[in-house]
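1. Task: produce atomic coordinates for the following.
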Amino acid sequence: MTQANENENRPPLPPFDLESATKKVRLAEDGWNSRDPVRVSQAYTINSRWRNRAEFINGRDQIVKFLSAKWSDEQEYRLIKELWAFAGNRIAVRFAYESQNADGQWVRSYGNENWEFNELGLMTIRHASINDLLISESQRLFRWPLGRRPDDHPSLSALGL
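-> Okay, here's the model as predicted:
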């Protein structure tokens, strides 16, 4: 099931300009906010390589397994991504997400990702560095209904993050 669509284009395609890189980042954010591991995995090549914190993940099947476990542990997950830089077939983003762990503790996770894409717009490499901050419920900033972030919700920069 995760092997499908390997030869389909995933626009926008590289080389990226400001508009296409910004759109690619928002599409990635929307996918992750769906919390659908199979849907998210379709944005990556079959043999995509990840470094996520200290975990090394290879291929769509491992991506689905990783994301399934992640979203099982991280309840009420809401993510904002923001373009940091781009050149050719690479994009760098910064992000923050809020979630609630099994103990009911709220966490805001901050990070940076480096992405590399093939000519079809599928991500071949993802490197993510992430730090977690325990927050109280009253410190939460990401309060939209689960799913896609509304277009009028403030960005990371607008929130001062």
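
2. going forward, measure contacts between C-alpha atoms and count neighbours the same way
-> OK.

3. Run a quick neighbour tally on S68.
-> Using other Cα atoms under 10 Å, the number of residues around S68 comes to 16.

4. ok, now which residue in the chain is the farthest from the centroid?
-> Within the chain, the residue lying farthest from the chain centre (Cα atoms, centre = their mean) is S138, at 24.6 Å.

5. Mind jotting down where the strands sit in this structure?
-> 44-52, 55-58, 75-87, 90-100, 106-117, 123-135 (DSSP state E).

6. what residues does the biggest helix by length in the chain touch?
-> If you go by DSSP state H, the chain has its longest helix at helix 18-34. With contacts defined as Cα atoms under 8 Å, 6 or more residues apart in numbering, helix 18-34 is touched by 11-13, 39-40, 77-83, 86, 91, 93, 146-149.

7. Buried ones only from those residues, please, as a ChimeraX command.
-> Command for ChimeraX that selects the buried part of those, burial taken from 16 or more other Cα atoms under 10 Å:
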select :12,13,40,77,78,79,80,81,82,83,86,91,93,147,148,149
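
8. Another sequence for comparison is provided below:
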Amino acid sequence: MTTPDAPRPPLPPFDLASATEKVRRAEDAWNSRDPEKVALAYTPDSRWRNRSSFLQGRPAIIDFLTEKWAAEQEYRLIKELWAFAGARIAVRFVYEWRDAQGAWFRAHGNENWAFDADGLMTDRHASINDVAIAAADRRFHWPLGGARPRDHPGLTQLGL
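-> Here you go, the predicted structure:
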């Protein structure tokens, strides 16, 4: 069991392998849709910008993610490393979800992350755009609440 402020490897400074691993661990955590688990990757006073929402601290992160995943049903996410340097990582991501009325969406976004020496994220800045899609156009079909299978294509392979 991870304690709230335990180091979260891989630790900065990042190289290609460790940055890629950090991104995949974040993807797996978010696909769990467990707000408390996800929040442990952030410092207690982590600052976020998510679309037009600005928040700070783990309790706010947990509340935000709880509301997010109540609204964004059947959420499945793929993240891909874009760039890294020192204690910073940039990712691009796509996730698919449906609303309470059954309409499907694909969200495309970019995130900028900054980490402390223990590998906890201090800052997260996310820009995201949603596009309505037909259910038949979905590309993410692995079991809900679980990690993307290792043999499932990534964003580049899917042409996203």
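
9. returning to that earlier point: roughly how far does the residue farthest from the centre of structure 1 sit from V107 of structure 1?
-> 12 Å (Cα to Cα, to the nearest Å).

10. Find the residues that touch each one of those two.
-> Common neighbours of S138 of structure 1 and V107 (Cα under 8 Å, 6+ apart) do not exist.

11. count of residues packed around D137 of structure 2?
-> The number of residues packed near D137 of structure 2 is 11, by other Cα under 10 Å.

12. Now which residue in structure 1 aligns to F64 of structure 2?
-> When structure 1 is aligned by TM-score structural alignment, F64 of structure 2 is paired with F66.

13. Reformat the strands of structure 1 as JSON lines; add distance to L156 of structure 1.
-> Output for the strands of structure 1, formatted as JSON lines (distance: least, Cα to Cα, whole Å):
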{"stretch": "strand 44-52", "distance to L156 of structure 1": "21"}
{"stretch": "strand 55-58", "distance to L156 of structure 1": "26"}
{"stretch": "strand 75-87", "distance to L156 of structure 1": "7"}
{"stretch": "strand 90-100", "distance to L156 of structure 1": "7"}
{"stretch": "strand 106-117", "distance to L156 of structure 1": "10"}
{"stretch": "strand 123-135", "distance to L156 of structure 1": "15"}
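
14. among those strands, which is nearest R35 of structure 1?
-> With distances scored as Cα to Cα, the stretch of these nearest to R35 of structure 1 is strand 75-87 (7.9 Å).

15. Quick check: that closest one compared with structure 2, mean distance?
-> When structure 2 is superposed, strand 75-87 of structure 1 averages 0.2 Å from its matched positions, counting by mean Cα distance after the TM-score superposition for structure 1.

16. Which part of structure 2 matches that strand?
-> By TM-score structural alignment, strand 75-87 of structure 1 lines up with residues 73-85 in structure 2.

17. repeat for stretch 97-114 of structure 1
-> Going by TM-score structural alignment, stretch 97-114 of structure 1 sits over residues 95-112 in structure 2.

18. From start to finish, how long is the matching stretch in a straight line?
-> Distance across stretch 95-112 of structure 2, first residue to last, is 17 Å (Cα to Cα).

19. What is the distance between that stretch and the centre of its chain?
-> Mean C-alpha position of stretch 95-112 of structure 2 versus that of the full chain (Cα atoms, centre = their mean, to the nearest Å) differs by 13 Å.
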